[in-house]
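Colleague: One predicted model, sequence on top.
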Amino acid sequence: MTATIRVVVTGAAGRMGREMTKGLLQADDIEVVGAVDRVAAGTDIGTLNGLQPAGVSISDDLAAVIRAARPRVLVDFTVAAAALANARLAVEEGVSPVIGTTGMSTAQLDELHQLCEARQVGAVVAPNFSLGAILMMHFARQAARYFPRAEIIEMHHEQKIDAPSGTALKTAELMAGAMEAVPPLPAGEEKVPGARGGAYRGLAVHSLRLPGAIAHQEVIFGGQGQLLTIRHDTTGREAFLPGLLLAVRQVLHLKGLVYGLENLLEL
């Protein structure tokens, strides 16, 4: 019988953290042994998620939780600065981070990768855990080879801190890598600064932040006499759970950092 994977969740009281913790609690091969957040300290994570008490209360001290609970995997849904600090602490203790927090810089990712290699610990950083979103990025990369122009429009809830989203940036990276050359954006006068969006890897990216939204993205390709739109809509945060479970199960077999869930899939 396969041993259960001991997991601690940081950002456990946030909207994403609660939804993912709920799914982890219900997975047969995973045992949630710790939960960390700056709010709701002392609250049982099962009760917080409308389940039976889990016997694990939220703490505000990650180091103490790791020492006491001895997890194998850290699942992080916090903010970029906290995620890096949490991951450093976890890796130093031989715990593998799985990070869904976006906004980490290339330098931060490189630092974490080097630390993981030095400690021979695996890590997964995924801008998006939705399998549908991963396929959307995969298809966009394929289409980028055949169209001269494309722009990315992403929309999230109004409380999302970073813009563009990590998914949009990852999509742009994949598309730019597939193109022989990214054409310059058309010259023109912006009557309102920023109206044409921001340029990343030569591609225009537009960010919307609206109440009622969760996570949505479309990539619009333009060619002679035609448009192609590839769109993905997340209508509920439970969409991220299958990808998270995949990462938690796979990270223990890695040495070093893997950036992007697509690298764990056969695409």
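Modeller: Cool, the structure landed.
Colleague: make it CA atoms for all contacts and neighbour counts henceforth
Modeller: Fine.
Colleague: so which strand or helix has H216?
Modeller: For H216, the host element (DSSP states H and E) is strand 215-223.
Colleague: now swap in A172 and tell me
Modeller: A172 is located in helix 166-178, with elements delineated by DSSP H and E.
Colleague: Grab the nearest non-local neighbour of G55.
Modeller: D44 (6.5 Å; Cα to Cα, 6 or more residues apart in numbering).
Colleague: Assess the claim that that neighbour and Q52 are in contact.
Modeller: No: in this structure, D44 is not within contact of Q52 by Cα atoms under 8 Å, at 9.3 Å.
Colleague: Looking at the two now, which is surrounded by more residues?
Modeller: Each of D44 and Q52 has its neighbours counted (other Cα atoms under 10 Å); D44 has more, 19 against 11.
Colleague: Which residues belonging to the strand holding H216 are considered buried?
Modeller: Buried residues in strand 215-223, counted by 16 or more other Cα atoms under 10 Å: A215, H216, Q217, E218, V219, I220, F221, G222.
Colleague: quick revisit: show me the contacts for the residue nearest to G55.
Modeller: The contact partners of D44, by Cα atoms under 8 Å, 6 or more residues apart in numbering, come to P53, A54, G55, V56, S57, I58.
Colleague: A further structure is provided below for comparison with the first:
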Amino acid sequence: MTDSKIRVVVVGANGRMGREVAKTVLNDPLLELVGAVDRSLDQVDVGIVTGYGETGVLFSTNLGETFVRSNPDVMIDFTNPNVIRDNVYTALDYGVRPVVGTTGIPQEDLQAWDGILREKEIGGVVAPNFAIGAVLMMKFAAQAAKYLPHVEIIEMHHDQKLDAPSGTAIKTAEMIAKERQRMEQGHPQEEEKLIGARGADFEGMRIHSVRLPGYVAHQEVIFGGLGQTLTIRHDSIHRESFMPGVAMAAKKVMAIKGLVYGLENLID
């Protein structure tokens, strides 16, 4: 290992996303896995769990102790909103750059993290979606909204996802809202026979959430115009789809000061 490698701790490394992240770090020549944290495992080699082979990096259940022992540059965290807040504040206390893929984080936390990061003159990344194709979908959708302002969003995820709508859907709607004026869609006398049938309302556009086993992460942005429709869709059929974006964020965060929200802000 050389000093030029970016030293990474993966939190939630025994989860479905965490294992993919750990393997990505282990396979990237510019990254070095120096720690793995998970509340379910302790003193077990990460490589044995991920199928990579022995690495000498052992799981720990204590994040602070892992930071002290491994002296990382970056923490990658794909846990859940119930624990991510404490994890990020712990990382900030130790001067470790957070790269976070958890959605549902309150705006006040994002603002607080940005302030602390700027004081410490280091960077952080929070992204609703690390799949580069999904980021392109959001950018294309924002561009299309300039010409086709009538739009609805349908996002589909596995049935273990805790938040709805997804962070990607909300981020897409935010990007679209910047490109069109607020407008009420549909018939002005429209009536829902069942509450929620028309989905959530965001600046006049509708967002629909589907939760079923078999899905990973999918989204359609459907535009309607005179005599035409346009559908922009992205499908993540495996969690490895997020990994190129995760690796890119872990590298680019080293040159950032403050918090970057959204992977689209890291794409040239």
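Modeller: That came through, no problem. This one's a predicted model, so the numbers in the text were calculated from it and none came from an experiment.
Colleague: Include distance to H156 of the first structure, secondary structure and neighbour count when you put the contacts of D44 of the first structure into TSV, please.
Modeller: Output for the contacts of D44 of the first structure, formatted as TSV (distance: Cα to Cα, whole Å; DSSP: H, G, I helix; E, B strand; the rest coil; neighbours: other Cα atoms under 10 Å):
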residue	distance to H156 of the first structure	secondary structure	neighbour count
P53	32	coil	14
A54	31	coil	16
G55	34	coil	13
V56	31	coil	17
S57	30	strand	19
I58	27	strand	25
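Colleague: thinking again about what came up before, and the contacts of the helix holding A172 of the first structure?
Modeller: 102-103, 127-128, 137, 140-142, 144-145, 152-154, 182, 200-203, 205, 217.
Colleague: Please apply the same query to stretch 206-214 of the first structure.
Modeller: So stretch 206-214 of the first structure is in contact with 151-160, 163-165, 196-198, 234-237, going by Cα under 8 Å, 6+ apart.
Colleague: ranges for the strands of the stretch 1-150 of the first structure?
Modeller: 5-10, 30-36, 58-59, 73-76, 96-99, 122-125, 149-156 (DSSP state E, counting those that start in this stretch).
Colleague: Greatest separation within the buried residues of strand 215-223 of the first structure: which pair is it?
Modeller: Greatest spatial distance among the buried residues of strand 215-223 of the first structure (Cα to Cα): A215 and G222, at 23.5 Å.
Colleague: that older thread, for the contacts of D44 of the first structure, please prepare CSV with the additional fields distance to Q108 of the first structure.
Modeller: Output for the contacts of D44 of the first structure, formatted as CSV (distance: Cα to Cα, whole Å):
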residue, distance to Q108 of the first structure
P53, 37
A54, 34
G55, 34
V56, 31
S57, 30
I58, 27
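Colleague: any idea how far V75 of the first structure lies from I30 of the first structure?
Modeller: 12 Å (Cα to Cα, to the nearest Å).
Colleague: contacting residues for C116 of the first structure?
Modeller: V91, G122, A123, K255, G256, L257.
Colleague: got the contact list for the third one?
Modeller: Applying Cα under 8 Å, 6+ apart, one finds that A123 of the first structure lies in contact with S96, P97, V98, I99, H113, C116, V251, L254, K255, G256, L257, V258.
Colleague: Next, find the distance separating it from D76 of the first structure.
Modeller: In terms of Cα to Cα, A123 of the first structure sits 11 Å off from D76 of the first structure.
Colleague: Find residues that contact each of these two.
Modeller: Contact criterion Cα under 8 Å, 6+ apart; residues shared by A123 of the first structure and D76: P97, V98, I99.
Colleague: among those, who's most crowded?
Modeller: With neighbours taken as other Cα under 10 Å, the top of the shared contacts of A123 and D76 of the first structure is P97, carrying 34 neighbours.
Colleague: Can you name the residues that contact the closest residue in space to I256 of the second structure that isn't next to it in sequence?
Modeller: Leaving aside its chain neighbours, I256 of the second structure sits nearest to G123 (4.5 Å; criterion: Cα to Cα, 6+ apart). With contact taken as Cα under 8 Å, 6+ apart, G123 of the second structure is in contact with R97, P98, L117, V253, M254, A255, I256, K257, G258, L259, V260.
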